[in-house]
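**Q** structure for this input, please:
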Amino acid sequence: MADTPGRTTSPLMADLLQSGHQFSFVQVMRLARIFLDQNGIEGLPEIPWQERVQIRPELSLAFPAADVARVQRNGANLRVTTTFLELYGPASPLPNFYTEDLLDEASNDESVFRDFVDIIHQRLYHLYFQCWSKYRLFIRVVEENNPLDRERLFCLIGLGEKELRNTLPDSWSLLRYVGILTQFPRSARGLATILRDALNERRIKITQNVKRMVPIPRNQRIRLGVSGCRLGVDTVLGSEIADRMGKFRIEIGPLTWDEFNNFLPGTRQNEKLTALVRFYLTDPLEVELKLILAAGEAKPIRLGDPKARLGLNTWCFSGKTLGEVDAGFQVSATAFKQKTSSVPEPSLSPPDLHRSMVDYYREERSHLRELTEHFVQKHPNLVPLVSGPMADPGVERLLEGTAFYNSLLQRKLDDDIPEFIHEVINPLQPEHLRPIPATTIVAFTPKAELHNPLQISAGAEVESLAVQGIKCRFRTCIDVTVHPLTLLNSSFTQPSGKAASIKLCCALNGIGLSSWKVETLRFFLADNSPAARDLYLLLLHYLKRITITSPDNGTTVELPPGYLKPVGFAANEALLSGETSFTPGHQIVQEYFLFPDKFLFLDLAGLDNCRTLGNGLRFEINFELAACPLVVPRVNEKSFVLFATPVINLFKHKAKPLSVNLKVQQQQVHTAGEHSAHFQIHSVDKVEGLLKKKSAKIKYEVQNPLLQHSKEGHICHITQGRSAIGDGFDTLLSIPSHNTQNQTDRIKLDIDLTCTNGILPEQLGIGEVCVAGVATPESVELRNIKSVTATISQGIDQNRQWRLFSGFSLNSTSLASANNLRAVLHLFTNPNSRHQASVMANTRKIDSIVSIEAKTADRLIGRTIYRGYDIRLKLRGDHFAGPGDLYLFSSVLERFLGGYVTQSCFVRLVVEEIGKGYQFEWPARMGDRCVL
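**A** Next up, the predicted model:
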């Protein structure tokens, strides 16, 4: 049928136009989107469907029978008349006489006032429809094809980056199993459930702990005359060893002849099974596929049979058939290849979260201005009233107020559901929601009166000189022990015919070597970036042995190179958080990109052997290097610094007291003090309340709303909301109602905070963090020896927190290609930093990854064989400041890659530089993920 000449209307549209009152408002809008969208049946290019739907309320005081009174054509567009959410009509919040005035106006064939009020209605109804669909994921993903909601679902299963999704043949189908894929640890039941559904095959059984005989790597087999093996500790006789931890079996059947052939290697079903198994597993386990052919289905082999595959589905036998038979195959360890997803990525432009409230307000004013222009085109005699310099102030205030409330609503509609993702991220990696404070390196120098070792624990406070009248306060991140010791000089020597060495001359103060109570001594490599990192490379990779000599009597103590260890990678050496991280590799990478100097510390152990050197005051530490090191170091008085530690701009502070009652859902927390602009909230530590009427003190337990431990007692919730006036997040506090409290009771809250000084520390120079705090001993002097880093507000890019959460579900797809690994690493660079030179340098390092090859392997660790990955990375050396810079980056990656496997598997990394051809190798290291 046709309603206008030349236009054919579909039956559904005809039904909508004829019986619009039988549809709900939401149904009408969904159908309008389908038909009028640019790709729809009646779509027009470059005209959004929203602009083609005019919505206004029914002008009546009658009781409405439905949401929609009628749907009509308005040329090529639609006009929808509603009966709810109206400023006139029976449901209006305004007095009835406003509607009566409009009815009188309509009786005179006029509509001036109604058309003006409909300016507000038009925008209001479209916002209402957005509100309806905001949390309906099926509508957003399937009907609207919203790319942001699709991405959030993929983030739940570790496929937040487009590069990872494109690795899988059909990533879209995996969203069906989000509930299973988010469960850790992995289980046989979970894998069986996915396979049964995806392969449409119920006859699947998984057998765990299948025995296998594993060949021992040749370089780990015990041989006579080869040292390094200890009987009863790490010796295993023979060339292979039994193992039950590294293999399981998938049994499918009994199957018919055709079903059996469909699962053979090389078939689509087999490839699908392989991809699902490898995606589900976090460890590179060996998987055997056992196909069971039902009794009577086996066929004798015949020459020329096109379906016969020797060794797979052929049997030699006499008679017509066999009983039940089976065949076993190994499931491929490499299932992922770069492919294009079967569902194309939507190309809609995501909203810009960097827009401030002012930007949203201006956008809403623009919408209302366009609607006002349509109004004055219809009523040209009212132009002076609604626009121009003589516009009515009341009209202006009304439109401005409408724009303000609309902008608040639109801002909420554009968010990435922070009420969920922030509460999930906070217990896992809280630093992703907190400002990143300024950091630097502080060196403590012992005074002459110090004669015994002095430990300065992590958390000791130090201060800076005043900046704009405020002393910036820092606290130490790692324990540091100050000894009565002075580093006299350091030098590099390479005598002819002898190995090169780095020598440190040290002198004790008021105590002899025999009385010196020391176990480890920490050095900081304090030279500029290339020199310090080259020195880091030499000492950790080319070190042959360490000798400590007393010049007084010539006595020498020799230590193996393993006694010199890197600092900054342990859980208790974190910079940003004092809490144990669920993913230590993530935290290490993030801290490296923020403050790489934190990893230039070295601990020398075994110094308790110095007591055998006599009672002299002086001694020399000699680091003897292997022949032909890659770089020649530049060693001077700045190369080594004793008793240094990283410090971070964090300190205790009070919040402004809050007076709340339980009717108010959320209140923003502000810092107290005269210069509150220079204090930025990092975390809420403690909340106590005083009930005014009863003078009763209440202690609140700060809990995550999604992870409540108990309903007993008093709890409060701390959440982060995107700041309305700038980057970063605001801290919001809410107190759930308690059955012993009245909703109107006033409670005064006393809140303890951890704060930063914002961007103020960036004005400090070297040597200006030099004031001892309350807990800092007087027997040491201090000063910062590195520049203070910039403070960074956490990025508020669309879905950034979701993509960071995606990193908690790392799987082997990230190891399928260099492109995938680069995409994951880019997550941990913060483009919101004002120090763009650092961001560009980090990006260049990530882009240096040319290729990655991850092979499954077995290795002896102790007397047990373990399964793991042998990973080979190829990097471009010209993306780094030198070989030492590349080595430090690779060391961080080695720790990061440990997050791909559990603690029952290993990762062994080899890094090759493709320009000059040198390579670095790390020993096998067990994974970070918890097994249970």
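
**Q** rest of the way, CA atoms for contacts and neighbours
**A** Noted.

**Q** could you find the closest non-adjacent residue to the most centrally placed residue in the chain?
**A** Centroid check for the chain by C-alpha atoms, centre = their mean gives L804 as the closest residue, at 1.8 Å. Nearest residue to L804, sequence neighbours excluded (C-alpha to C-alpha, 6 or more residues apart in numbering): L827, at 6.6 Å.

**Q** so the one you found makes contact with R803?
**A** Yes. Using C-alpha atoms under 8 Å, L827 is in contact with R803, at 7.4 Å.

**Q** the structure of the following sequence is requested for comparison with the preceding one:
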Amino acid sequence: MSLSRYFQDELDHLRRSGDAFAQRFPGLTKYLSSRATDPDVERMMEGFAFLTARLREKIDDQLPEVTQSLLMLLWPNFLRPVPSMCIMQLDPIPGAISEVQTVPAGAEVHSIPVDGTVCRFRTACRAEIVPMAVEMVRHDVSRAASVVTLRLRTLDEQPVTDLNLRVLRLFLGGASYSAQTLNLWMHRYMRKATMGTEGFMLGLDAEAIRPVGIDRDDAVLPYPDNAFMGYRLLQEFYTIPEKFSFFDIDVPSLRFLPARTKELTFVFEFERPLPPDVRIEASSFQLNCTPAINLFKHSSEPIRLDGRRTEYALLPARIEGSELEIFEIEEVNGWLPAPDGRSNGISRTYARFESFSHEMERADDRHAVYFREKVSQGFAGADLTRTLSFIREDEALENRTDETISVSLECTNGVAPTHLGIGDLNRPMRNLPSFVTPRNLTRPSPPCYPLVDGSLQWQLISALSLNYLSLQDAPALRNILMAFDFPARTNMQRERGAKLRLEGIETIASERVDRLFKGLPVRGMRTHIGMRESHFESEGEMFLFASVLAEFFALYATVNSFHELLVQGVERGEVYRWQPRIGNQPLL
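**A** Here you go, the predicted structure:
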């Protein structure tokens, strides 16, 4: 419960009980009655209610000092907000490039001003920029099958064979229902895929079309190296599901094409017709796209460490008119002036208290200095406030001198990006190559904030401490998945959809299986999940959800083992099978 609720409860209690006391003992008090209007008494009652509310909050908080320290040490990402994210398109300028070029991750794009705030996004993944454009998309349907034809054309009439094109990455755009359904057909119901130009078509291998979004290189949310990557996949599915709508096509050598060919056509033949309400149009296939996230480097307001307080507020350095929120602390530095007042002071770096660097400080015979971060719920509700406390082994020596603390931060623009529309992120910055023009294809997602309530953090720690036994029971799996759905905690509509989706997991069972891998027996696990199709917006959404679960299970499998997932629709009987995946979790 938030502090405002505690405050309102205490104030209501004071007014009700004060009125009853004044009626029972009218000679003792004349100020507690509801008919009294003395403003000084009102202020005193509000102040007392506020202090009592803080006390009740502390009594009910279930030791967040313990849970936060554990999360800060092992899973610090769950004490950070999830920033706003979107899909960015980097269109090449005609005539600027003649072959495929690479834009590295971290290229920065700014938005138009929103109430005085310029939102700053950076690309999360490397993007291969292809100097081509979508010329035509056609959908031919019969009673037994569907055929989708995609034709691309070079921008400056240069031959396709000169582009140095090896891998073509496409983003499935348009409405989410159509994009997710087309994604299902691309990876589940593909009968044959060909590419080339009229009269010169070449068949593609079954492995030539690959889904994108599950590999570590495709990560959008920053995660610590020691964190389990399966958790990142779950968080990204709940906050930016569009990132799983990318796919790669391995392009074979184009030497079989006529020398001056300026077009490249892909034909996708499916085993069954697409649903009639799926719209296939030019926007269904987008080139030169990559996810982007609202993150940028910033610094804090300086902190004067005078030793007179136990906690110091951590605030980002103010930029006039801008909305700033802290994502994470990168580095904390202190500066001690020289005793004689000269400029050659002492600079030192503070280590995080929840770390394994304590013995290193003592081994190097250095004075240990640490900082400890405390995250609490802001008075506004969803936002977070952060304070720092400092531990200095040389405190007794330095209490005569004020130390200045500066903090390097990663920041976001809070909720400001949610006011942006499609195309409003269009201002390239210095580290974005000059041969592209940026624009956002999707509206930025709303940021999500972790709830720092102690009981919820204990639930999260329980979910993070999972094992295979935790994954073999449908109610337990639902609880684990719900723990990572941050948007559902603050959005009632999202909460209803999340509960319906999780209730669609009807059964789960696992069995040990043995397979031969390169002539050697390997033991793994096969999991069968029964899902109810009507609990999902579409079959495409259920397939995407199950695909993320397949990778989540596989990532949790131990080294030298594997995992195989089978999902069966309870209502229609459709069976989806994923290839066995080798695990990467070390045996304990």
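
**Q** and L827 and R803 of structure 1? Which one has more around it.
**A** Neighbour count, other C-alpha atoms under 10 Å: between L827 of structure 1 and R803, R803 has more, with 21 against 18.

**Q** what do we get in structure 2 for the more buried one?
**A** By TM-score structural alignment, R803 of structure 1 lines up with Q459 in structure 2.

**Q** next one: M840 of structure 1
**A** Residue pairing (TM-score structural alignment): M840 of structure 1 is matched to R496 of structure 2.

**Q** who touches that match in this structure?
**A** Contacts here follow C-alpha atoms under 8 Å, 6 or more residues apart in numbering; on that basis R496 of structure 2 touches A488.

**Q** ok but it is inside a helix, no?
**A** Yes. Counting by DSSP: H, G, I helix; E, B strand; the rest coil, R496 of structure 2 is located in a helix.

**Q** leaving out chain neighbours, which residue sits closest to W458 of structure 2?
**A** In space, and not counting its chain neighbours, W458 of structure 2 is closest to T67: 6.7 Å by C-alpha to C-alpha, 6+ apart.

**Q** just give the number of residues close to the one you found.
**A** That count, for T67 of structure 2 with other C-alpha under 10 Å as the rule, works out to 20.

**Q** counterpart of it over in structure 1?
**A** So T67 of structure 2 corresponds to I421, using TM-score structural alignment.

**Q** do V109 of structure 2 as well
**A** Per TM-score structural alignment, V109 of structure 2 is aligned with V462.

**Q** in this structure that match contacts K471, no?
**A** No. Assessed by C-alpha under 8 Å, V462 of structure 1 is found out of contact with K471, at 9.8 Å.

**Q** ok, the two, which is more surrounded?
**A** The neighbour count for V462 of structure 1 versus K471, taken as other C-alpha under 10 Å, is higher for V462 (26 against 17).

**Q** need the three-state assignment for that one.
**A** V462 of structure 1 is classified as strand under three-state DSSP.

**Q** contacts only, for it.
**A** Applying C-alpha under 8 Å, 6+ apart, the residues contacting V462 of structure 1 are 473-476, 769-773, 776.

**Q** kindly report the same for G728 of structure 1.
**A** Counted by C-alpha under 8 Å, 6+ apart, G728 of structure 1 has contacts 434-435, 722, 793-796.

**Q** can you do 10 Å?
**A** Contact analysis of G728 of structure 1 by C-alpha atoms under 10 Å, 6 or more residues apart in numbering lists 354, 433-435, 720-722, 792-796, 832.

**Q** ok, the residue nearest to the match of V109 of structure 2 when sequence neighbours are not counted - how many residues close by?
**A** Spatial nearest neighbour of V462 of structure 1, chain neighbours left out: G773 (4.5 Å); criterion: C-alpha to C-alpha, 6+ apart. Neighbours of G773 of structure 1 under the rule other C-alpha under 10 Å: 16.
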